[in-house]
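Peer 1: Okay, here's the prediction I keep looking at, along with the sequence it came from:
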Amino acid sequence: FGRLDRDTTGLMLLGTDGGVGALLTDPESGVSKEYWVILSGVRPLKEDAAALIREGIELRDGSRCLPALLSDGPGPHPAADLGPSACGWPAYWVDKARGRPCVSVVLHEGLHHQVKRMLGACDGSVMELHREAIGPLRLSELQPPIPEGCARPPTEEELRVVLSLLPQARDAKARSPQVHARMQAKREKARTRTCPN
């Protein structure tokens, strides 16, 4: 369900139930996706990047993202040392192999190249992008582990976790006024494009 860009690694859920897929990927559902990002440059982001992203950053094309979270993540990336990088901004950790700053981005929607575009609007450039989590399922914590480029059927526990998200997703979708207003605006914009006055 959902997709990953060709140059992005990480967790994907595969299935044939379109309704489940729609609930897990629809921004109105409230199911989060966490991305680990290795950035280019020594001080790659504006100082107020975390606040801009938390408020719902406006992208360079004028579209506005839903509020998201930019942080150093809930736990260490396996290839990183935690702690402030040489740039001095505390929301980074440092990639051991490359000495590059890294951040975690948690969002609830999936616009085209969204993480790259959000960080680009904060003067950042993405070197590598990895989806670590969908909702409570964290790739680095799955047992048995899944090697990069491989797939396996979900365990009973993982399936239970995914299915437990569905009522939560339906409830969140039903009561999200901000997302509802945004989706209504998109529908109106599409209508005016296809039905000129």
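Peer 2: Here it is on my side, so go on.

Peer 1: from here on, contacts and neighbour counts on C-alpha atoms
Peer 2: Noted.

Peer 1: Helices of the chain, start to end?
Peer 2: 18-25, 49-55, 114-120, 156-174, 177-194 (DSSP state H).

Peer 1: Which strands or helices does the longest one pack on?
Peer 2: The reference is to helix 156-174. Using 3 or more Cα pairs under 8 Å, 6 or more residues apart in numbering; DSSP states H and E, the elements in contact with helix 156-174 are helix 18-25, strand 137-138.

Peer 1: Enumerate the positions of that helix that are buried.
Peer 2: Neighbour counts over helix 156-174 (16 or more other Cα atoms under 10 Å) mark 162, 165, 166, 169, 172, 173 as buried.

Peer 1: likewise the last one?
Peer 2: Judged by neighbour count using 16+ other Cα under 10 Å, the buried positions of helix 177-194 are residue 179.

Peer 1: just the first one next, same as before
Peer 2: Of the residues in helix 18-25, those buried by neighbour count under the rule 16+ other Cα under 10 Å are 20, 21, 23, 24, 25.

Peer 1: next, the one to line up against it:
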Amino acid sequence: MTLILFNKPYDVLSQFTDRGAPATRTTLSDFIAVPGVYPAGRLDRDSEGLLLLTDDGRLQARIADPKFKLPKTYWVQVEGVPDDAALAALRDGVMLKDGPTRPAQVERIDPPALWPRTPPIRVRASIPDSWIALTIREGRNRQVRRMTAAVAHPTLRLVRWRVGEWTLDGIDSGAWVAA
């Protein structure tokens, strides 16, 4: 069994080929040349961080399928500074267009020591930004971004730091390690 922990950079598709036309976007094949592995779950093109790839279908299902409720922790740079009420709403679960989210774990964190993002996030001098660590046990489309927007703190930068027991610790952006 092969398991790869990949630190997916911003603007990289979570697939090995680009089905768009013209096929000029960066994909996993630009970083990983290991045959027979496939992503266990996805990260949006504008999200960064931990993406697990494996050749084991059962492990892939355990990681990606929401019924297993594997915790996923994101470090999220948001616009503004969430107050206690906003954090409580995230902890309780927020209402999205496709229904309520499950309760999340959330806390304010100091800005993490991360690699620079290319391109950098937009900075607005009149609006501060801050960081939260958010752990969810489901994986709807763009869920973290929609959750922070629902509490009036849009996401500026999103880095998945942990999936279950696996973490990005020590893996540079664009690099991968075999677990």
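Peer 2: Here it is on my side, so go on. Keep in mind that this is a model prediction, so the values were computed, not measured.

Peer 1: right, and out of the buried residues of helix 18-25 of the first structure, which lies closest to residue 94 of the first structure?
Peer 2: Residue 94 of the first structure has its nearest neighbour among those in residue 25, at 30.1 Å by Cα to Cα.

Peer 1: hmm, back to that, can you list the helices of the first structure in JSON lines and add distance to residue 80 of the first structure?
Peer 2: What follows is these, written out as JSON lines (distance: least, Cα to Cα, whole Å):
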{"stretch": "helix 18-25", "distance to residue 80 of the first structure": "29"}
{"stretch": "helix 49-55", "distance to residue 80 of the first structure": "20"}
{"stretch": "helix 114-120", "distance to residue 80 of the first structure": "20"}
{"stretch": "helix 156-174", "distance to residue 80 of the first structure": "27"}
{"stretch": "helix 177-194", "distance to residue 80 of the first structure": "35"}
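
Peer 1: Indicate which one of those helices is closest to residue 61 of the first structure.
Peer 2: Proximity to residue 61 of the first structure, assessed across those by Cα to Cα, is greatest for helix 114-120 (9.4 Å).

Peer 1: Which elements pack onto the closest one?
Peer 2: Against helix 114-120 of the first structure (3+ Cα pairs under 8 Å, 6+ apart) you get strand 126-134.

Peer 1: At which residues are the strands of the second structure located?
Peer 2: Remark: strands assigned in the second structure by DSSP state E are 3-8, 38-39, 48-54, 72-79, 95-96, 99-100, 105-109, 129-136, 155-163, 166-167, 176-178.

Peer 1: Nearest to residue 86 of the second structure, out of these?
Peer 2: Closest to residue 86 of the second structure of the strands of the second structure, according to Cα to Cα: strand 105-109, at 10.0 Å.

Peer 1: thinking again about what came up before, farthest pair in the buried residues of helix 18-25 of the first structure?
Peer 2: Taking Cα to Cα, no two of the buried residues of helix 18-25 of the first structure sit farther apart than 20 and 25, at 8.7 Å.

Peer 1: Sweet, I'm off.
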